[in-house]
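Peer 1: Kindly generate the corresponding structure for this input.
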Amino acid sequence: MQNSFNSWVFLFALSAAIAAFSQVLLKKSASEKHSSVLREYLNVKVIVGYGLMFCGMLMGVVAYGKGVTVQGGSVMEASGNVWIIVLSYLFFREPITKKKIIGNIMIIAGILLFNLL
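Peer 2: Presented below is the predicted three-dimensional model:
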């Protein structure tokens, strides 16, 4: 039973990473120039971004149904903020500032504190 729970926890963590990637993909599309309003909303990056967001959400729902607690899920969902910082640096070369580092340290500290209580 424990191995099954671990696989669902991994699935939920993966869903948070996929959701973060989909947000970065949507931002990438929004920062590009498009030939028309229709192409702005119906292009490959937007369609894939929303598709990934839906898949991530579906994975999270399945993981909740199979053994991830609401407490554990909310903690893992917060880890998506860390993913966004990393992915924004990789895709946009956005600098990782002191404020972002401090914010992420606070998020991780909150996750650890939440799990200890």
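Peer 1: For the rest of this, base every contact and every neighbour count on C-alpha atoms.
Peer 2: Fine.
Peer 1: which element follows whichever helix in the chain runs longest toward the C-terminus?
Peer 2: Using DSSP state H to define each element, the chain has its longest helix at helix 2-30. Of the helices and strands lying after helix 2-30 in sequence (DSSP states H and E), the nearest is helix 37-41.
Peer 1: run this one through as well so I can compare:
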Amino acid sequence: MLTLNSVLIMLCGVTIAAFSQILLKTSANQEHASFWKQYLNKRVIFGYVMLLISMLFSIWAYSGMDYKYGPAIESVGMALVAILSCVILKEKMTKRRFAGTVLIIVGLVVFCL
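Peer 2: Model prediction:
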């Protein structure tokens, strides 16, 4: 059983998780005054809150779908993080990263057929 609502909820959770990973990466790229400020700053705390929210979305989505669909939908997050890192963090999209992103998307399409 797979409902459109469950897929949309899962995709919202995946998107939130992808943005939280970008936020955590931006915090890791900054210099911090102390050990504690490295782990207890606004970006890190908000990033982990976003991860918690994405986990709650996943739990909510699993209530309306079979468990076999969850990992397939969550794999979109890896492709989304690669794209967001290029757009937001200005990282280069290498041929290898591009090929991996395409393989993830193709694998998802094949799984859903």
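Peer 1: helices and strands around the longest helix of the first structure, which ones?
Peer 2: If you count contacts as 3 or more C-alpha pairs under 8 Å, 6 or more residues apart in numbering; DSSP states H and E, helix 2-30 of the first structure packs onto helix 44-66, helix 70-78, helix 80-92.
Peer 1: which residues in the second structure does the second one align to?
Peer 2: Using TM-score structural alignment, helix 70-78 of the first structure lines up with residues 67-75 of the second structure.
Peer 1: buried set for the matching stretch?
Peer 2: The neighbour-count check on stretch 67-75 of the second structure (16 or more other C-alpha atoms under 10 Å) flags 69-70, 72-75 as buried.
Peer 1: Can you give the contact residues for stretch 29-46 of the first structure?
Peer 2: 25-26, 28 (C-alpha atoms under 8 Å, 6 or more residues apart in numbering).
Peer 1: One more: stretch 93-108 of the second structure?
Peer 2: 72-73, 75-76, 78-79, 82, 86.
Peer 1: what do you get for stretch 55-74 of the first structure?
Peer 2: 5, 8-9, 11-12, 14-16, 18-19.
Peer 1: Could you rerun that using 7 Å?
Peer 2: The contact list for stretch 55-74 of the first structure (C-alpha atoms under 7 Å, 6 or more residues apart in numbering) reads 5, 8-9, 11-12, 15-16, 18-19.
Peer 1: Ok, stretch 77-91 of the second structure next?
Peer 2: By C-alpha under 7 Å, 6+ apart, stretch 77-91 of the second structure touches 14-15, 18, 22, 92-93, 101, 104.
Peer 1: try 10 Å this time
Peer 2: Residues outside stretch 77-91 of the second structure that contact it (C-alpha atoms under 10 Å, 6 or more residues apart in numbering): 11, 13-23, 25-26, 92-94, 97-98, 100-105.
Peer 1: Quick check: ChimeraX command selecting the buried ones in those.
Peer 2: To isolate in ChimeraX the members of those that are buried, counting by 16+ other C-alpha under 10 Å, one can use:
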select :11,13,14,15,16,17,18,19,20,21,22,23,25,101,104,105
